[in-house]
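**Student:** pasting the sequence and the predicted model now:
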Amino acid sequence: MHEVQAKGILSSSNSMNTYRGCTHGCIYCDSRSRCYHIDHEFEDIEVKINAPGLLEEALRRKRKKCILGTGSMCDPYMPVENHYKITRRCLELADKYSFGFTLITKSPHCLRDLDLFKRINEKTKCVVQMTLTTYDDKLCKIIEPNVASTSERVKALKILRDNGIPTVVWFCPFLPYINDTEENIRGLLSICIEAGVKGIINFGIGFTMRDGSREYLYKNLDKNFPGLSETYRREFGGSYSCSSKNHNKLMKLFYDTCEKNNILCNNNEIFDYLHRFEEKKKEEQLSLF
């Protein structure tokens, strides 16, 4: 890891990335793509050491409250967070200034900050988003080798549910001939139902590739699924968007199951929910105690 002094922290959409790079080792990682201009080894995490200070300055200047977000480019609960605690310090600032918060992670280590999630959620909204790709823990360790298993993430989702923290699951990516099966989709949907998630974001049964991420994926396919990279080259070539042949059938299963179980599955509706700041009335806050 290496420390840097960032020039700014919040984007125009009020999102932030306090770290750059990742140690999860997910074979499909889009953040490795060259278009993001990470000019250091991807596993050598860049730590924006002054992020909390920049965030506090930004929050003091804001005229309107909003939902702050993190985790779109790198997981805010990588092992490096145990040392720096930048994610926690940002949550503390959101609580201090009464802003909402949402984050995307694959780590049950987010439960460390359950106290802050609850405090923020008492005043406005705090949403934890968790990525799930396969219900099979053995397969999970192949395609996402250095991160918590699916079963560990599901346990975290249930604890968040029991503490009144709303959760959203990211259903992606689905790699053809690996996890794009009806068995896998049914398995994932069943655990989402059991965990009581509010919504599931799903852009389709497939995945994306760009320069940088494509080479890393192929190298790992050659290592773990011999011959599959040749199939990908033949079927997808240099395409960015790569759909599974099972897309239509599995998307129907997805929508039917979500609607039956009152789980939000319209991406636009979910993103509207995630970005909508909602200040809870005093009566609502008191009812939480």
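**Tutor:** Everything's here; your move.
**Student:** C-alpha from now on. contacts and neighbour counts both.
**Tutor:** Noted.
**Student:** now the helices for the stretch 101-250 of the chain?
**Tutor:** Under the criterion DSSP state H, counting those that start in this stretch, helices of the stretch 101-250 of the chain are mapped to 114-123, 137-143, 150-162, 182-195, 213-224, 228-236, 247-260.
**Student:** can you name every helix or strand that the third one contacts?
**Tutor:** This means helix 150-162. For helix 150-162, the elements it packs on are strand 126-132, helix 137-143, strand 167-171, helix 182-195, judged by 3 or more Cα pairs under 8 Å, 6 or more residues apart in numbering; DSSP states H and E.
**Student:** and the contacts of stretch 149-158?
**Tutor:** Residues from elsewhere that reach stretch 149-158 (Cα atoms under 8 Å, 6 or more residues apart in numbering): 106-108, 111, 130, 132, 134-137, 140-141, 167, 191-192, 195-197.
**Student:** go on, stretch 212-220?
**Tutor:** Stretch 212-220 has contacts (Cα under 8 Å, 6+ apart) with I27, Y28, C29, D30, S31, R32, S33, R34, S229.
**Student:** in space, what's closest to the third one - neighbours in sequence excluded?
**Tutor:** Closest residue to C29 in three dimensions, ignoring its sequence neighbours and counting by Cα to Cα, 6 or more residues apart in numbering: S213, at 6.1 Å.
**Student:** so how far is D113 from the one you found?
**Tutor:** Distance from S213 to D113, counting by Cα to Cα, to the nearest Å: 31 Å.
**Student:** try this one next to it:
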Amino acid sequence: MTSQYQSGRGAQANPVNRFAPLHSESCDDGWFQELPERCVTEVREEQSRHIISRNNSPDLPFDRSLNPYRGCEHGCIYCYARPSHAYWDLSPGLDFETRLIARTNAVDLLEQELSRPGYSCAPINLGANTDPYQPIERNYRLTRRCLEVLLRYRHPLTLVTKGALVLRDLDLLVALAERRLVRVMISLTTLDDDLKRRLEPRAASPAARLRVIRALRERGVPVGVLCSPMIPQINDHELEHLLDAAVAAGADSAGYMLLRLPREVASLFQDWLEQHYPGKTEHVLSLLRQSRGGQLYDASFGKRFRGEGPFAELLAQRFQLACRRLGLQRAQGSSELDCSQFAPPGRQMGLF
């Protein structure tokens, strides 16, 4: 743990990534006290080789995704994407939210991959790993430029975010929606501002996310809510209230996930519990183990998003009953999007 609380950051430690052959530990030798440096956000620019990632997971409603950024400044302590930072020799802890990577050739790569003769159109998800509308998007505008490409190619997409910056691109989202090419899911974890500041320190406030849902719905953009993650004894009691608020704002579909703690996320989250909710730590972890076959995480398909056992089953029943009461559709991903319009500019010229 760091010697001083890092305000505005989710993680308070920088554990060594699992691929590092060596690591060092600081200790107090009694000679002097070194003041901790302020955690500032650094951005590294990367020239990627590919931009569309593929998956064959039966748990996901899409088989391809696009992430313009690696790491995420929102700093959500629970983020399942944190371990991916180890692939770039960075820590899943503070590094994940302070040492970011902008994939500056993302737009060019997207055009290249969509223009390949063998490309088969299916909805692309933006935000599967890190948020496409985190703060650095204000300057880099990679997400907006990718949306421009997708609109020009008439390519369908789904988008997941907890960033209010998405409203900057309302013009593009409306144009995509008019052609049945987009669905947006807004992640809404809590209605408690104090919990939000601890859990997701640099993400938009709950009120701002509800305003996003309302604005999208008013302009005809299909929008749903993703209540994720549900954390035992921390925010699970809010599930029905979250769905009520989302429906009142205009959401027409909903989904949820039980907290996932893969790899280094488990120790980071336990540190967070001990920092903010020391009296609940053992109870929270016990309920998670009961829902994960005795472990803190089970990556098995069919179990990793929902869990199993009494607590997980009760959560699923509560969600189903609330959706039925509110007339909410279960989140179906991209089933209503139209892939038939896909038309790469200039492809027909290849016939002559």
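**Tutor:** Arrived safely. This structure is a prediction, so every number in the text was calculated from the model and none was measured.
**Student:** TM-score for these two?
**Tutor:** The TM-score (TM-score structural alignment, normalised by the length of structure 1) is 0.86; 273 aligned residues with a Cα RMSD of 2.4 Å.
**Student:** could you flag which of the contacts of stretch 149-158 of structure 1 are buried?
**Tutor:** Among those, those classed as buried by 16 or more other Cα atoms under 10 Å are 106-108, 130, 132, 134-136, 140-141, 167, 191-192, 195-197.
**Student:** widest-spaced pair of those residues?
**Tutor:** The span of those, defined through Cα to Cα, is set by K141 and G196 at 24.5 Å.
**Student:** strands of structure 2, residue ranges please.
**Tutor:** With DSSP state E as the criterion, structure 2 has strands at 42-46, 52-54, 64-66, 69-70, 99-103, 124-126, 157-161, 182-187, 223-230, 253-258, 329-330.
**Student:** I'd like to know how many residues surround R234 of structure 1.
**Tutor:** The number of residues packed near R234 of structure 1 is 10, by other Cα atoms under 10 Å.
**Student:** what's the end-to-end length of stretch 152-159 of structure 2?
**Tutor:** End-to-end for stretch 152-159 of structure 2, by Cα to Cα: 17 Å.
**Student:** between the buried ones among the contacts of stretch 149-158 of structure 1, which is closest to G100 of structure 1?
**Tutor:** Checking those against G100 of structure 1 with Cα to Cα, the nearest one is T167 at 14.0 Å.
**Student:** list the contacts of the closest one.
**Tutor:** T167 of structure 1 touches V127, V128, Q129, M130, L157, L160, R161, V197, K198, G199, counting by Cα under 8 Å, 6+ apart.
**Student:** for K141 of structure 1, same thing?
**Tutor:** K141 of structure 1 makes contact with V147, S149, according to Cα under 8 Å, 6+ apart.
**Student:** corresponding residue for it in structure 2?
**Tutor:** Counting by TM-score structural alignment, K141 of structure 1 corresponds to R197 in structure 2.
**Student:** over to L55 of structure 1?
**Tutor:** Under TM-score structural alignment, L55 of structure 1 pairs with L110 in structure 2.
**Student:** list the contacts of that match.
**Tutor:** Contacts of L110 of structure 2 (Cα under 8 Å, 6+ apart): I51, I52, C146, V149.
**Student:** which ones among the residues you listed lie within helices?
**Tutor:** In this view, these that belong to helices under DSSP state H are C146, V149.
**Student:** and the contacts of L110 of structure 2, which are buried?
**Tutor:** If you count burial by 16+ other Cα under 10 Å, the buried members of the contacts of L110 of structure 2 come out as I51, I52, C146, V149.
**Student:** between the residues you listed, which is closest to A203 of structure 2?
**Tutor:** Distance ranking of the buried ones among the contacts of L110 of structure 2 against A203 of structure 2, using Cα to Cα, places C146 first at 21.7 Å.
**Student:** identify the residue of structure 1 aligned to the closest one.
**Tutor:** Under TM-score structural alignment, C146 of structure 2 pairs with C90 in structure 1.
**Student:** and what of E45 of structure 2?
**Tutor:** Structural alignment (TM-score structural alignment) places E45 of structure 2 against E3 in structure 1.
**Student:** touching, its match and I49? I think so.
**Tutor:** Yes. Counting by Cα atoms under 8 Å, E3 of structure 1 touches I49, with 5.9 Å between them.
**Student:** check contacts around the closest residue to N50 of structure 1 other than its chain neighbours.
**Tutor:** Counting by Cα to Cα, 6+ apart, N50 of structure 1 lies nearest to Q5, which is 5.8 Å off, once chain neighbours are set aside. If a contact means Cα under 8 Å, 6+ apart, then Q5 of structure 1 has K48, I49, N50 as its contacts.
**Student:** which of those has the largest number of neighbours?
**Tutor:** K48 (22 neighbours).
**Student:** separation between the match of C146 of structure 2 and D211 of structure 1?
**Tutor:** Counting by Cα to Cα, the gap from C90 of structure 1 to D211 of structure 1 is 32 Å.
**Student:** quote the end-to-end distance of stretch 42-57 of structure 1.
**Tutor:** For stretch 42-57 of structure 1, the first and last residues are 29 Å from each other (Cα to Cα).
**Student:** pretty sure I263 of structure 1 is touching E194, no?
**Tutor:** No. Counting by Cα under 8 Å, I263 of structure 1 stays clear of E194, with 11.4 Å between them.
**Student:** quick one, which of those two is more surrounded?
**Tutor:** The neighbour count for I263 of structure 1 versus E194, taken as other Cα under 10 Å, is higher for I263 (18 against 12).
**Student:** one step back: and the helices and strands packed on helix 150-162 of structure 1 as CSV, adding distance to R119 of structure 1?
**Tutor:** Formatted as CSV, these follow (distance: least, Cα to Cα, whole Å):
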stretch, distance to R119 of structure 1
strand 126-132, 9
helix 137-143, 32
strand 167-171, 16
helix 182-195, 21
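**Student:** count the neighbours of P117 of structure 2 for me.
**Tutor:** P117 of structure 2: 10 neighbours (other Cα under 10 Å).
**Student:** apologies, that question was intended for E279 of structure 1.
**Tutor:** For E279 of structure 1, the neighbour count with other Cα under 10 Å is 18.
**Student:** G25 of structure 1 now?
**Tutor:** 18.
**Student:** can you find the partner of it in structure 2?
**Tutor:** Using TM-score structural alignment as the criterion, the counterpart of G25 of structure 1 in structure 2 is G75.
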